[in-house]
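Peer 1: Here is my input, please return the structure:
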Amino acid sequence: MREQILILRRNWMLIVSFALIGVIMAAAASVLMPKTYTATSSLFVSTQNVETSAELQQGSVFALARVQSYVGLARKPQVLDPVIENLDLNLSASELAKTVKASTSRNTVLIDITATDSSPEMAADIANGVVASLIASVADLERPTNGLPSPVRLTSVDAAQPPSSASSPNTVLNLLLGFLYGLAAGLIVAVLRHVLDRHVRSEADLRRSTNLPLLGGITESHVPRHATGPAVLTGSGTDSFRRLRTNLEFAALGKQMRSLVVTSSQAGEGKSTVALNLALSIAHSGQRVMLVDADLRLPSVAEGTGLEGSVGLTTVLIGRSTLEEATQHWGSAGLSVLTSGPLPPNPSELLGSQAMEVLVQKLETEYDVIVFDAPPVLPVADAAILTRHTDSVLLVVGATHVSQHNLSKSVEQLSLAKANVVGVVLNRIPRSGPDANAAYRSEYGAAPLHAIENNGAPSSPVAEAEAAILRESERNGSPRKEHAARGGTAS
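Peer 2: This is a model prediction of the structure:
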């Protein structure tokens, strides 16, 4: 029942759309369908020349037995040909039979003749014409051979009148059927969509793809969609990364986690945002942290933090600059950042080089934790190569973005590289809707993000983070003053 309700919540707009489409199509069909009119005339079957009650009883039984035969006779050419001739119809007997219907109720001697036509007057004329022709035909067929009158008499008891309204199309019925058919189609499509959808949307979907421990969940931030690069989260977002930081310490099982590669299965899952915020959270705990942008194909740390990107990891690896010259400081927590530097033509070879191994060893001696923002696992082999020089890997899973198959494949590739994957973090969990998880949406003791104000005007989380960092930098005399003067942002 829970899964069925989830299907309805996820696809209610789709189901409603199909129902509306069904109603619209039914309305269009009702408008385009030609109008038809139905007229009905009735006959009474009886016996005649009856003198005694016994003969009357026998005649009633005889009439009941004959009624069904007369119903079938009403649509035969013997009855319909005279109607066609009298009304000058441009139809054959078989074509006219399709517009005529004869029926009777059980245990009665009443026969109803119904005729349908696009003209109400013609429908009434056909019904009355069939009645008259049927009376004549029965009198002729039932006439005894001795010349006496027929023992059966058919009498018209209700002449057909031109109907005042069309019998077809029935607009109300058509709209109801269109709604029901559209609703059924929407439900079928919703179920198929649910069955065929293999995207990771919840923890249950995550468990179907991997047995790795779930170390944390990050809800969708309020950063504008057009923001580029990793985003700094505030409010409940910082609480989520504090929990992630704590869970990482437990996942280390008593071992010191010195170098951590943050990667994902494919692009667009938010690995850079997780890497940046995790590094900030660890730095706020008092540890010396270095964030290295090791994505040498599509780097984003420099753009997201506003730091200089022309000097960084690549210039250090090729000896063009020293580590001290390329290291930049960002934020109030003392976070050190090593941007990617100029993009090389051979990223994989550079990350797997001896120089990279030496650099990682040097960083481990100078910092407590080094966080590497690595490329995604499936498109390129850079992340798997980088794990040779590091001791831990954190896999970011973008909710509703990556499929269960791709997640399983990326875990398999990291396993083949003998990487120490400490766990996964479910990123971009919807804050509302059927896939929202209230466990990651708690804002206990924190003001709602939309209530943050700056000089009486609403402030975004990015602006709040930037203001706090710059204020702290001004108090401490941080080098970020120079960056603020250049117009850099902390988005």
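Peer 1: okay, CA-based contacts and neighbour counts for the rest of this
Peer 2: Noted.
Peer 1: Give me the helices and strands touching the helix ranked longest in the chain, please.
Peer 2: Looking across the chain with DSSP state H, the single longest helix is helix 2-32. Judged by 3 or more Cα pairs under 8 Å, 6 or more residues apart in numbering; DSSP states H and E, helix 2-32 is in contact with helix 171-196.
Peer 1: this one next, for a side-by-side:
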Amino acid sequence: MRKGRKQENGRARLIVHDDPKAVGSEAFRTLRTNLQFTSPDQDLKSILLTSAGPGEGKSTVSANLAVAWSQSGAKVVLVGCDLRKPVLHEMFSIRNVPGLSAVLSGAASLKDAIVSSNIPGLDVIPAGPLPPNPAELLQSKAMVSVIEELEKSYDMVILDGTPVIAVTDAAVMANQVDGIVLVIGSNQVPREMALQAKNLLEQAQAKLLGVIMNKVKFKESNMYYYYYNEVDQAQ
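Peer 2: So this is what the prediction gives:
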């Protein structure tokens, strides 16, 4: 993604949709392919993306990965599981209600919370209104049921979670999904903090599929590039 190019609302744009021939777009397609081959013996149906701390681009990566996956012909749903600071509704210019929080609290049906992104093959479930008990909702039986139902209806379920060190939300969801991807902001997160995030996920018995180094700046082209590393290479 070119430095400084953002949407009017200040959020990073959906580069895979807006500029499919860009270097960053190709990187997301490579990420999609790499993830597809991380579990050759298992049908990968759901992926949770988290980060060590806030501001590392986790939601931008989640959204662009979802677009890239839908471009492969798959039926994809992107779920806003960051119930504390939701941004997906802004990125896709869609309503934030009723949203996931309303579904988990029993105030709305799952069907009513699904919103078309206007991108072929991609639906979005925004986070919804801020609840008083995000962690409790995300580790509830209702959340397990939501993921199970979505896995039946979609080829891929991508969940945009919360930073793993800041709150417990991502860790409590570790066993609800087929795999977790950790997003790390380049030159933003100390190595110790990145390792702490990785250790917290492992303690929660998460299946860590890999680590994404985000916001890597290449001086030659003055572009940001998204690169995927296997977990053992990132240690």
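Peer 1: and the angle from the longest helix of the first structure to helix 171-196?
Peer 2: 140 degrees (axes from the mean of the first three to the mean of the last three Cα atoms, to 10 degrees).
Peer 1: in helix 2-32 of the first structure, what counts as buried?
Peer 2: 7-8, 10-11, 14-16, 18-27, 29-30 (16 or more other Cα atoms under 10 Å).
Peer 1: number of nearby residues for Gln42 of the second structure?
Peer 2: 10 (other Cα atoms under 10 Å).
Peer 1: which one in the first structure is aligned with it?
Peer 2: Residue pairing (TM-score structural alignment): Gln42 of the second structure is matched to Lys255 of the first structure.
Peer 1: ok, its match - contacts?
Peer 2: Contact analysis of Lys255 of the first structure by Cα atoms under 8 Å, 6 or more residues apart in numbering lists nothing.
Peer 1: same deal with Ile180 of the second structure?
Peer 2: By Cα under 8 Å, 6+ apart, Ile180 of the second structure lies in contact with 47-50, 174, 206-210.
Peer 1: out of these, which are inside strands?
Peer 2: In strands, judged by DSSP state E, the following of these are found: 47-50, 208-210.
Peer 1: out of the residues you listed, who has the most neighbours?
Peer 2: Thr50 (33 neighbours).
Peer 1: Just to check, that one is in contact with Asp160?
Peer 2: Yes. Counting by Cα atoms under 8 Å, Thr50 of the second structure does reach Asp160; the two are 6.8 Å apart.
Peer 1: what do those two both touch?
Peer 2: Shared contacts of Thr50 of the second structure and Asp160, defined by Cα under 8 Å, 6+ apart, comprise Lys58.
Peer 1: For the alignment partner in the first structure of Ala74 of the second structure, the count of nearby residues, please.
Peer 2: Taking TM-score structural alignment, the alignment pairs Ala74 of the second structure with Gln287 from the first structure. Neighbourhood size, Gln287 of the first structure [other Cα under 10 Å]: 16.
Peer 1: For the closest residue to Gln287 of the first structure other than its chain neighbours, list the residues it contacts.
Peer 2: In this structure, Gln287 of the first structure finds its nearest non-sequential neighbour in Asp368, 6.0 Å apart by Cα to Cα, 6 or more residues apart in numbering. When contacts are counted by Cα under 8 Å, 6+ apart, Asp368 of the first structure touches 258, 287-289.
Peer 1: Looking at those, spot the one nearest Leu351 of the first structure.
Peer 2: Comparing the contacts of Asp368 of the first structure against Leu351 of the first structure with Cα to Cα places Arg258 closest, at 17.9 Å.
Peer 1: The residue mapped onto Asn214 of the second structure from the first structure: what secondary structure?
Peer 2: Using TM-score structural alignment as the criterion, the counterpart of Asn214 of the second structure in the first structure is Asn427. Using DSSP: H, G, I helix; E, B strand; the rest coil, the structure places Asn427 of the first structure in strand.
Peer 1: Going by residue numbers, what spans are helices in the stretch 101-250 of the first structure?
Peer 2: 120-141, 171-196, 203-209, 236-251 (DSSP state H, counting those that start in this stretch).
Peer 1: swap that for the second structure, please
Peer 2: With DSSP H as the criterion, the second structure has helices spanning 15-18, 23-36, 58-70, 88-91, 99-104, 110-113, 134-138, 141-153, 169-172, 191-203, 231-234.
Peer 1: Quick one: list the elements packing against the longest one.
Peer 2: Contacting helix 23-36 of the second structure under the criterion 3+ Cα pairs under 8 Å, 6+ apart are the following elements: helix 15-18, helix 58-70, strand 223-229.
Peer 1: what's next to that helix, contact-wise?
Peer 2: With contact meaning Cα under 8 Å, 6+ apart, helix 23-36 of the second structure is reached by 1, 15-16, 19-20, 44, 64-65, 68-69, 209, 224-228.
Peer 1: Going through the residues you listed, which ones are buried?
Peer 2: Buried among those (16+ other Cα under 10 Å): 1, 15-16, 20, 44, 64-65, 68-69, 209, 224-228.
Peer 1: Which position in the first structure pairs with Gly24 of the second structure?
Peer 2: In the first structure, Gly24 of the second structure lands on Gly237 (TM-score structural alignment).
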